[in-house]
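1. Sequence first, then the predicted structure:
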Amino acid sequence: MKDTYQVAGLTWVKSSYSAGDGGQCVEVADVGPAIFVRDSKQPGEGRLTVGARSWAAFVQMAARG
């Protein structure tokens, strides 16, 4: 992940897979027991909240394809 910056008290990190070409971009903010996920193109449109363990399992499964 890269492009870390501060927004509304949370540190949002954009996926390194976001090529900067206006494609699909996901950002996450890690707050310990929870992970917030949002669309970087519409950051004010809400966010998804998942548990840190569930997020870790998702990332592992996504890495496997």
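-> Sure thing, it's come through.
2. When you work out contacts or count neighbours from here on, use the C-alpha atoms and nothing else.
-> OK.
3. And whatever helix or strand Ser54 lives in, what's buried?
-> In the assignment (DSSP states H and E), Ser54 maps to helix 52-64. Using 16 or more other CA atoms under 10 Å as the test for burial, helix 52-64 gives 52, 55.
4. likewise stretch 16-34?
-> 18, 25-30.
5. Looking at the residues you listed, which are in strands?
-> When DSSP state E defines the strands, the subset of those inside them is 26-30.
6. Distance to Ala62 for those residues - can I get that in JSON lines?
-> Formatted as JSON lines, these follow (distance: CA to CA, whole Å):
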{"residue": "Val26", "distance to Ala62": "14"}
{"residue": "Glu27", "distance to Ala62": "16"}
{"residue": "Val28", "distance to Ala62": "15"}
{"residue": "Ala29", "distance to Ala62": "18"}
{"residue": "Asp30", "distance to Ala62": "18"}
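7. One more to weigh against that first structure:
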Amino acid sequence: MNSGTTELAWFKSSYSGSEGDSCIEVAIAEQGVHVRDSKDVTLPAFVVARAEWTSFMRFVSEH
């Protein structure tokens, strides 16, 4: 799912450095969490269901 991703409010983690050379950006929307490469925002983004994103974030924060 890539349509409409330009209207989303994209953001990077507050842990991203100011150089921003190895980051992803996320945008939270009703249909899910959109994820894209911050180095080349012209590449297609992908969408993860909110429940799966929550599980992923929980896993990352615990490890």
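-> Here it is on my side, so go on. No experiment lies behind these values; they were computed from the predicted model shown.
8. Tell me how the two chains score on TM-score.
-> Put the two chains on top of each other and the TM-score (TM-score structural alignment, normalised by the length of the second structure) is 0.82; 59 aligned residues with a CA RMSD of 1.5 Å.
9. picking that back up, out of the buried residues of stretch 16-34 of the first structure, the closest to Gly44 of the first structure would be?
-> Nearest to Gly44 of the first structure, judged by CA to CA, of these is Glu27 at 12.3 Å.
10. Need the counterpart of that closest one in the second structure.
-> Here Glu27 of the first structure is matched to Glu25 in the second structure, going by TM-score structural alignment.
11. One more: Trp55 of the first structure?
-> Structural alignment (TM-score structural alignment) places Trp55 of the first structure against Trp53 in the second structure.
12. what about its match, distance to Gly17 of the second structure?
-> Note on Trp53 of the second structure: its distance to Gly17 of the second structure, by CA to CA, to the nearest Å, is 23 Å.
13. How about Ala27 of the second structure?
-> 19 Å.
14. Quick one: residues contacting the match of Glu27 of the first structure.
-> By CA atoms under 8 Å, 6 or more residues apart in numbering, the residues touching Glu25 of the second structure are 10-13, 35-38.
15. same deal with Asp37 of the second structure?
-> Counted by CA under 8 Å, 6+ apart, Asp37 of the second structure has contacts 23-25, 43, 45.
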